[in-house]
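**Student:** Pasting a predicted model and its sequence here:
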Amino acid sequence: MPTRRVEPSRAFIASYGEALQQLREGKGWTQAQLGRKVWLSHARISQFEAGDSLPPQDVAVLLDKALEANGVLLDLWDRLNDDPNAKWAQKILATEARTVHFRHVTNVVPALLQTDEYAREILARGIPYYGGDLDEKVAYQAQRRKVLHTSNPPQFWAILEESALHWRIGGADVMREQLAHLLDMAAKSYVHLQVIPFSDVALIPETGMTTLLTLRNGRTIAYRVDIKPGVYITKPGTVAHLATQYDHLRRSALTADDSAALIRQVYEENYRV
């Protein structure tokens, strides 16, 4: 089988297509033959195999059954799908609800600090690949954010690259509201927001997009988003190493006051009405 060239942004979806193609060829079927068994055109099967998009859940069930995959395709679909009802999405929600201390590193505005409109713009970019209901996805993110608005909220520490403040998501109104919200949240006693300036972004790669979550029972785990939907890390030695890297980044980042000043500067220079 020739090596498939896939855009990096679609690499994780392509893994479903590769599995689908291997199972189909294992049956000795053409794309048209598989399509007839699940009431789809061969062109649609080709799109799935090429990693252009994931099938809807009902089609994923039909494909798994037709190819006698015994749930393999369904498990892979669930891991790659960003629907709020996917198992991994519900696991994130449940884990965050049990978290008392977040330590987050990111190059975009952290999900728990996003406004609805900022989240909508981010999520809309994935619709061509994943499909699904955009309103449901925005509502799911809003549900996640509730953890920071309880009577006893967790401590939320975040380090973000300066580029997150300049990367325009949506129009000026979206960014104006988002930056103002960041400033409002950063003023809360339980939110600690620090920015890594452009001059120091080289410090970020080893830690990557990582969240350290300390749970109510005192245990700390990590969640990394190198490839969607991300993976949980529970090995104590690895978690300890990531925590050390986080502390190094925190000491190298701007202070909370200087970070707030930078956010306010970007707001004033670019989005003030």
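**Tutor:** Looks like it arrived, so ask away.
**Student:** rest of the way, CA atoms for contacts and neighbours
**Tutor:** OK.
**Student:** measure the residue nearest to A253 when sequence neighbours are not counted to Q245 for me?
**Tutor:** Distance criterion CA to CA, 6 or more residues apart in numbering; nearest residue to A253, sequence neighbours excluded, is I196 at 4.7 Å. Using CA to CA, to the nearest Å, I196 is found at 14 Å from Q245.
**Student:** which of those two has more neighbours?
**Tutor:** I196 (27 against 15; other CA atoms under 10 Å).
**Student:** mind listing what the residue lying closest to L212 once chain neighbours are set aside touches?
**Tutor:** Among residues not flanking L212 along the chain, A222 sits closest, at 4.4 Å (CA to CA, 6+ apart). Neighbouring residues of A222 by CA atoms under 8 Å, 6 or more residues apart in numbering: T210, T211, L212, L213, Y232, I233, T234, V239, L242.
**Student:** Remind me what the helix or strand hosting the fifth one packs against, helices and strands.
**Tutor:** Yep, that's Y232 we're talking about. For Y232, the element it lies in under DSSP states H and E is strand 231-233. Contact partners of strand 231-233 among helices and strands, from 3 or more CA pairs under 8 Å, 6 or more residues apart in numbering; DSSP states H and E: strand 220-224.
**Student:** residue ranges of the helices in the stretch 151-273 of the chain, please?
**Tutor:** Taking DSSP state H, counting those that start in this stretch, the helices of the stretch 151-273 of the chain run over residues 163-166, 172-186, 236-252, 256-270.
**Student:** for comparison:
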Amino acid sequence: MTHINTLDPGASPLDFYGFELRRYREAAGLTQRQLGDILNYTGSLIGQIETARKLPTLEFSERAEAALGTGGALSRLVELVMRSQLPAWFRQVAELEVRAVEICTFHTHLIHGLLQTRAYAQAVLGALDRTDLDDRTAVRLARQRIFEKEELPLFWAVISEAALCQEIGGPEVMRGQLAHLLSFENDPRINIQILPFSAGAHGGLQGSFDLFRFSSDPTIVYTEGYGSGHPTANPDTVKDCSLRYDHLRAAALSLKDSADLIRRVMEERYGEQGDSVA
């Protein structure tokens, strides 16, 4: 077990976060228990975060900043912490998401991670492995902070109708997830189109892919396998996938008709689950 006096702030973003939290707490003259009482967490949790044994959440960071007056330092640092906890092969993709001015995604069997609810993400991540599931879910959801930027990227998602029908996590989770998709209905920067079963053969039959476009750098195509990611700026691949994406958008339902289909599937397939949203 790492001792707080030997914590190396240069070892990782998580270690640096713990070091900084301890420094701010001691400067405020508070014990771990006192800070925990103020933040409505246990002193033990404060100690685990300070010794890099527990992942801090965005909510924890915001509460700690309000109590310790860190000027936003912990909230900025927690983004690096979350990104560092992603699988090594996926970290480059998370960087692309942050830098891109336009993101175009096509998914055949599940909702894209940037659009997932907590309950849906937890069901996906816990399908085969429930180890540290809360932390892994928090790390995935932290990627969605790109939608809080002053200049958020233009986001376009084409989702197969199959993803709406694949019941992940049960009816209530699916209803909450589809309701979440509908929450973007009037947001001109986040556009969701559904590729219906009736579209038949289409340009995305080879599988899901993402396009990342930048203000000055070449466009990147990203595809994914089991435990591996494959970004490429190969001009031929980019040209091919860009053409495929144009055809997918043309074959998909309009934004309005897509929202109507999502609403219909939500109500007819998953039924009423009360007013709560997962």
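**Tutor:** Looks like it arrived, so ask away. This structure is a prediction, so every number in the text was calculated from the model and none was measured.
**Student:** roughly how far apart are the residue nearest to A253 of structure 1 and W157 of structure 1?
**Tutor:** Taken as CA to CA, the span from I196 of structure 1 to W157 of structure 1 is 13 Å.
**Student:** can you check K65 of structure 1 too?
**Tutor:** For K65 of structure 1 relative to W157 of structure 1 (CA to CA), the value is 45 Å.
**Student:** who has more neighbours, those two?
**Tutor:** Neighbours per residue (other CA under 10 Å) separate K65 of structure 1 from W157, with W157 holding more: 19 against 16.
**Student:** before we move on, back to that, with respect to T150 of structure 1, which of the helices of the stretch 151-273 of structure 1 lies nearest?
**Tutor:** helix 172-186 (13.6 Å; CA to CA).
**Student:** contacts for that closest one?
**Tutor:** So helix 172-186 of structure 1 is contacted by 113-115, 117-118, 165, 168-169, 191-193, 260, 263-264, 267, 271-272 (CA under 8 Å, 6+ apart).
**Student:** and it, which stretch of structure 2?
**Tutor:** Aligned using TM-score structural alignment, helix 172-186 of structure 1 spans residues 171-185 in structure 2.
**Student:** For stretch 194-210 of structure 2, which residues meet the burial criterion?
**Tutor:** Going by neighbour count (16 or more other CA atoms under 10 Å), the buried part of stretch 194-210 of structure 2 is I194, L195, P196, G203, G204, S208, F209, D210.
**Student:** in terms of contact, does the last one touch E102 like I think?
**Tutor:** To tie it back to what came earlier, the one meant is D210 of structure 2. No: contact criterion CA atoms under 8 Å: D210 of structure 2 and E102 do not qualify, at 10.5 Å.
**Student:** now T255 of structure 1, nearest residue through space, not along the chain?
**Tutor:** With CA to CA, 6+ apart, the residue lying closest to T255 of structure 1 is Q194, at 6.0 Å.
**Student:** what residues are up against S75 of structure 2?
**Tutor:** L58, S61, E62, E65 are the contacts of S75 of structure 2 under CA under 8 Å, 6+ apart.
**Student:** Okay, strands next: where are they in structure 1?
**Tutor:** For structure 1, the strands defined by DSSP state E occupy 99-106, 155-161, 191-196, 210-215, 220-224, 231-233.
**Student:** Need the winner for burial among the ones you listed.
**Tutor:** Burial of those is given as mean neighbour count (mean count of other CA atoms under 10 Å); strand 191-196 ranks first at a mean of 25.
**Student:** Mean per-residue distance, it versus structure 2.
**Tutor:** Compared with structure 2 after the fit, strand 191-196 of structure 1 shows a mean deviation of 0.9 Å (mean CA distance after the TM-score superposition for structure 1).
**Student:** Specify the angle between that strand and strand 155-161 in degrees.
**Tutor:** The directions of strand 191-196 of structure 1 and strand 155-161 differ by 20 degrees, with axes from the mean of the first three to the mean of the last three CA atoms, to 10 degrees as the criterion.
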